[in-house]
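J.: Give me a 3D structure for the following:
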Amino acid sequence: MIGTTGIDERPRDPENGAPVPFVCEYDDGRASVRLLNKKRVTQCALSRICGVCGDSLGRPVAFVGPLAEANREAFHFPPVHVECGRALVATTGDAPYGVLGQDDATASWVMVTTGGFDHDRPQPGELDRRPTFRPNSVLETVPL
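T.: You can find the predicted model right below:
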C-alpha cells in the first residue's frame, strides 16, 4: 500500500484551493487539478491504486468523468475508490476550466463502478495522446 493521504489531507491546488489528487502531483513539487502525471497514471493502472489517495483498490473500482466518457466507456482519470471519487468531484468538479484529465470545464460528472478495467496507452498516429481506462464489466453508472 502506498499509504498517502485521504482527500482532506491532500496538498491544495494553488489556483482554486481544491485538494490535489495523487495522480495530479509530480515529484518536483508541481501539483494542480489541471495536470495528470502520466507516470502516476500508469502506476495507478499497473499497481491497482487509487488516483486520488494512492492506496490499494478493492472492488468495486470506480471511474469519474463526463457523461461522454461513460458513453464511450473510456476514461482519462485513473480508477478510484467510490468514496474518493465522490469527494473528488464534490471538491473539484465545478471548476470553470478543464480538470482531472478534461480539456474543458465539465458541466456534469458521472461515476461508473466496475469489477475490472483495461488500460489503453495511445497508439502511434492517435491525436489524443492521453491513456484511457476502459471498464470491462460495468456495474452501475450514477450522476454526481
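J.: going forward, measure contacts between C-alpha atoms and count neighbours the same way
T.: Will do.
J.: so how many other residues sit close to residue 10?
T.: 16 (other CA atoms under 10 Å).
J.: Relative to residue 124, how far out is residue 89?
T.: 32 Å (CA to CA, to the nearest Å).
J.: Let's see this one next, to set against the first:
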Amino acid sequence: MSAATGTPTMDRKWVTQCALSRICGVCARPLGRPIAFVGTDEEIGRNAFHLAPMHVACASTVVDATTRVVTTAGFEFVRPAKEDVDRRPRFEPNSLL
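T.: The predicted structure follows:
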C-alpha cells in the first residue's frame, strides 16, 4: 500500500520502511494491535505475506475477492536470502488472532 495513493503496492522500499518503522502500509500512521495483513490463500497457508502490515480498518478498505485479512499481535520481517526462490521481502505473523 502507499500512503500517497492508498492503493496496493509491493514496492520493496515502501514495504521495508513500513516494517522497520512499524507504520501502516495504507495510512502511514503508527501500528498498534491487532495488526492486519491482506493476502491470498497461498500466502495465508505459507504464513508469509508480501503487502505491508496495516490497521484492521485500513485492511478492510483494500481486501478483494482474491484476498483475505489475517490479524496478529506481532510479526517478523524477513528479507530474502540469495537462495530463496521468492526474492520479495515478506512478513511472518507470529501470533495469529
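J.: neighbour-wise, which of residue 89 and residue 124 of the first structure wins?
T.: Taking other CA under 10 Å, residue 89 of the first structure and residue 124 do not tie; residue 89 has more neighbours (20 against 7).
J.: Name the helix or strand for the more buried one, please.
T.: helix 82-92 (DSSP states H and E).
J.: so the helix or strand just after that helix matches what in the second structure?
T.: On the C-terminal side of helix 82-92 of the first structure, the nearest following helix or strand under DSSP H and E is strand 109-114. Aligning strand 109-114 of the first structure against the second structure (TM-score structural alignment) gives residues 67-72.
J.: Give me the contacts around the matching stretch.
T.: 33-41, 44, 56, 59-60, 63, 93-97 (CA atoms under 8 Å, 6 or more residues apart in numbering).
J.: Buried ones among those residues?
T.: Neighbour counting with 16 or more other CA atoms under 10 Å marks 35-40, 44, 56, 59, 63, 93 as buried within the contacts of stretch 67-72 of the second structure.
J.: just curious, which of the residues you listed is nearest to residue 75 of the second structure?
T.: For those, the closest approach to residue 75 of the second structure (CA to CA) belongs to residue 93, at 4.0 Å.
J.: Could you find the counterpart of that closest one in the first structure?
T.: Checking TM-score structural alignment: residue 93 of the second structure goes with residue 135.
J.: Quick one: residues contacting the residue of the second structure most remote from its centre.
T.: Distance from the C-alpha centroid of the second structure peaks at residue 83, with 22.3 Å (CA atoms, centre = their mean). The neighbourhood of residue 83 of the second structure, defined by CA under 8 Å, 6+ apart, contains no residues.
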